[in-house]
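Visitor: model this:
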Amino acid sequence: MSRPWEGVTRTRLENGIEVLLEPIPGVRSVAAGVWVRQGAAHEAPERMGGSHLLEHMVFKGTERRSAHDIALSLESLGGSLDAYTTRESTGFTARVLDRHLDEALDVLADLVRRPLLRAEDLDLEREVVLEEIAMVDDTPDDLVFELHGERLWAGHPYGHRILGTPDTVRAITADDLRALHAEAYVGRRMIVCVAGHLDPDDVLARVRQLFGDVPAGCEATPVPPAPRLVPGSERVSRPTQQCHVVIGTLGVPHGDVRRLPLVLLATALGGGMSSRLFQQVREKLGLAYAVHTVQSFYRRAGFTGIYLGTRPESEGRAVQAALDELRRAAEHGLPADELARVREQVKGEVILGMESTSGRLHRLAHYALHEEPYRTLDQVLERVDAVDADAVVAAAAEFLPPERQVALSLGP
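Guide: Purely as a prediction, here's the structure:
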């Protein structure tokens, strides 16, 4: 079944795989990707990190390619091959010249469909992932988000560590990964997207050839609703030069009408050098080098917050300055001129993000993963312009009061 969106061909294969194709005139490259609805939030606590470990393991060899063959396959053509795991999905992407699209699709299909998942490869790759976990543990501005997430989500799957823990990663076996692959890498949980210089009919035929016989399988088990928010503060001792602080709260799902007001508020508060937090905490008070807002929007819930890094002697003043900005926005929203400015900033970021085939690719996947209706660029910009002051005031009053926040500080 095919259904045209404006400039985009959307097809659902008989096995449930959703295929989205966007021709882009005037480019010589193409970006392609396969997404699987399987991430950290779908894992049992004792199997935490399994989705990410499986993402690593598919690169260790397939029925047709060795690990070295996979590494060479697109790099030797001047292209790139990448993969990542989130809390709700695993993605495999490639970017190549248009004349190499067939090879890129073949490599992607080989990776996601026919990995060997050998025990001897797992013994080695497990060590690589343990090094990755150690790297995060040695990077306090990454670790603080892991710790804050565990505190904020209070046992909910959205608080799972994507990489897992040393104990859970050591406990995962090759049989576990084979079972996960058989369960999750199926048609009803898979999305294929391609954007760039392409002929939709030709590409769709190739996708059918490569993916048409993937077993349909079952859809992913829904993530449970968000937990009850328990505001408060926590300190984790670590011998670092700076204190790393995250202040944040439970937000809204991606499809919630309050998402765009929250995006505009986050842009005003910490979305660049002109933002309130940057100007106050860094430029005026000199209390931090890095200070910015952070947001995540999942299918069932979300997170909105602030990160700042400051020396121990400045921590109290820096945190108070950030909380003061939250309270000011919570009580007054944004004045008309500031709201107009951040609307233009957000619209500009959206437009610039579509200036590459990779940007277009991830936009296609974004709509499919969230099961939201596709919107043209003009429709997206109109939605940003439609966010009025009342919606911003309401979102600020609901989500920004300091009393609603969970604060976690990592440092001496």
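Visitor: switch to C-alpha atoms for all contacts and neighbour counts from now on
Guide: Fine.
Visitor: quick one: residue 332 and residue 393 touch, right?
Guide: Yes. Using Cα atoms under 8 Å, residue 332 makes contact with residue 393 at a distance of 6.7 Å.
Visitor: which of the two has more residues huddled nearby?
Guide: Taking other Cα atoms under 10 Å, residue 332 and residue 393 do not tie; residue 393 has more neighbours (20 against 13).
Visitor: state the next helix or strand along the chain beyond the stretch of helix or strand the more buried one belongs to.
Guide: When secondary structure is defined by DSSP states H and E, residue 393 falls within helix 389-399. Toward the C-terminus, helix 389-399 is succeeded by strand 406-411 as the next helix or strand (DSSP H and E).
Visitor: who are the packing partners of that next one?
Guide: helix 140-153, strand 232-237, strand 243-250 (3 or more Cα pairs under 8 Å, 6 or more residues apart in numbering; DSSP states H and E).
Visitor: this one as well, want them side by side:
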Amino acid sequence: MYNLFKLDNGLRVVVENIEYVNSVSVGLWVENGSRNEDINNSGISHFIEHMLFKGTVTRSAKQIAEEIEDVGGQLNAFTGREATCFYVKALDTHLDLSLDILSDMLFNSNLAEEDIEKEKSVIYEEINMSEDSPEDVLSDLHTKAIWDLDSISLPILGTMDTVKSFSRKVILDYIDSYYIPENSVISISGKFDMKNIETLVEKFFGKWRCKNKKITEYSSPLILNKHYFRKKDIEQLHVSLGIPGIELDNEDTYTLILLSNILGGGASSRLFQKIREDLGLCYSIYCYISAFKNTGIVSIYAGINPTNVRVAIEAIKEEVSNFAKVGIDNERLNKAKEQLKGSYILGLESTSSRMFSNGRSVMFLNKINTPEDVLEKINKIDMARVNSVMEKTFKKGIINSAYVGKDKEMLKDVFEGNIISVDK
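Guide: Prediction:
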């Protein structure tokens, strides 16, 4: 059973009661991420995520962790480009504790200067760790190639310089502006008393008020035709190729997911079979979509021996072109729909996955997207819709790319040699 309601302060709450489980997952979602930042405060959302675990006026950092772990629960968080989420999964008997911990972290965090300085060192190491991961470097580099100077291209972790600049006042001002009830969602999935849930959430979050509110609004960035290379002393060349996608809350989202799966979603996909199995040009290759407010991209990732890069990229381009020209037949469409439905349903077999799904849906679409709704959308995919989405996306071909590897010389003939070297 689902319910969606709003507190007087504007906080949206989505709940899903699942009677046959003995757990409950609670998520505090804030529509704020790296896309809300600029070049001067890049990384502040991620930094705040860390700081809210560092102790409150009533609990130390250790007590925050212990109170959840002592009852067998899990407490964690993540920051993305458009949202931050703090979440707890515990036995259904500990819903009150879960809401108490999350509200305490949000409203009563100490944000002590000493802790801020210590956490800067932790984030520096996280940035260093990301720099040691070619895939992470590639992801940030390709984001720049796609959207250039728009805020959506800023790194989630920020930079050493921006993190160094964060002060307690800067952090508090940012929280007061963006961590507001109107930008936020509480998502609860699992076993609980539906009769009392509104009163319970009101108890912990009903007094949430902010003065300097900034309601999140995002730009509509152009998808650019840029190609970037970053030098790293590694054996493989890591490649990310970009095809225009579609924005979040587009009725064609599931059609694009379906087509992306056929092209590069697994071991039976066209790219895997052609580039890896038939030609033996790589070990790993796959395709995935990224959908955001007002923009979206389809990405193809491959890890390639540098000596094979020109042959591999030409083969990938040819496969994408053939896919767009020939399309799929009804038999493949029906199989792909069943695969998509199966993976979607199997992905909802825990209270936490349901909490994430409901939270994202209400946060970005302002509605509950039930499994029945999603399955109906998938069932409605037909050849007319497939062809329409193909026109908007794959038929436009690869228009941007990023590369991380040892030698740019191997790329001299790729994309007419218009590949630009960047340092960071």
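Visitor: so which bit of the second structure is the helix holding residue 393 of the first structure matched to?
Guide: Aligned by TM-score structural alignment, helix 389-399 of the first structure falls on residues 383-393 of the second structure.
Visitor: list the buried ones in that stretch?
Guide: Counting neighbours by 16 or more other Cα atoms under 10 Å, one finds that the buried residues in stretch 383-393 of the second structure are 386-387, 389-390, 393.
Visitor: ok, and what's touching that stretch?
Guide: 243-246, 252, 255-256, 259, 298, 324, 327, 330, 333 (Cα atoms under 8 Å, 6 or more residues apart in numbering).
Visitor: same check, this time on stretch 94-108 of the second structure
Guide: 24, 26, 28, 52-53, 55-58, 64, 68, 71, 86-90, 192, 200-201, 204-205.
Visitor: tell me the counterpart of residue 93 of the first structure in the second structure.
Guide: So, by TM-score structural alignment, residue 93 of the first structure is matched to residue 87.
Visitor: swap that for residue 315 of the first structure, sorry
Guide: Counting by TM-score structural alignment, the partner of residue 315 of the first structure is residue 309.
Visitor: mean deviation, the helix or strand hosting its match versus the first structure?
Guide: If you go by DSSP H and E, residue 309 of the second structure is part of helix 309-326. When the first structure is superposed, helix 309-326 of the second structure averages 1.6 Å from its matched positions, counting by mean Cα distance after the TM-score superposition for the first structure.
Visitor: how far does that helix sit from its chain's centre?
Guide: In this view, helix 309-326 of the second structure has its centroid 27 Å away from the chain centroid, taken as Cα atoms, centre = their mean, to the nearest Å.
Visitor: equivalent analysis for stretch 59-75 of the first structure, please.
Guide: Relative to the chain's own centre, stretch 59-75 of the first structure is displaced by 26 Å; criterion: Cα atoms, centre = their mean.
Visitor: do stretch 86-95 of the second structure as well
Guide: 23 Å.
Visitor: could you list the buried residues of it?
Guide: For stretch 86-95 of the second structure, by 16+ other Cα under 10 Å, it's 86-92, 94-95.
Visitor: adding distance to residue 290 of the second structure and secondary structure, write those residues out as CSV.
Guide: Converted to CSV, the buried residues of stretch 86-95 of the second structure look like this (distance: Cα to Cα, whole Å; DSSP: H, G, I helix; E, B strand; the rest coil):
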residue, distance to residue 290 of the second structure, secondary structure
86, 22, strand
87, 23, strand
88, 26, strand
89, 27, strand
90, 30, strand
91, 33, strand
92, 34, helix
94, 35, helix
95, 33, helix
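Visitor: columns distance to residue 402 of the second structure on top of these, output as CSV?
Guide: As requested, the buried residues of stretch 86-95 of the second structure are exported to CSV (distance: Cα to Cα, whole Å):
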residue, distance to residue 402 of the second structure
86, 32
87, 33
88, 36
89, 38
90, 41
91, 44
92, 46
94, 46
95, 45
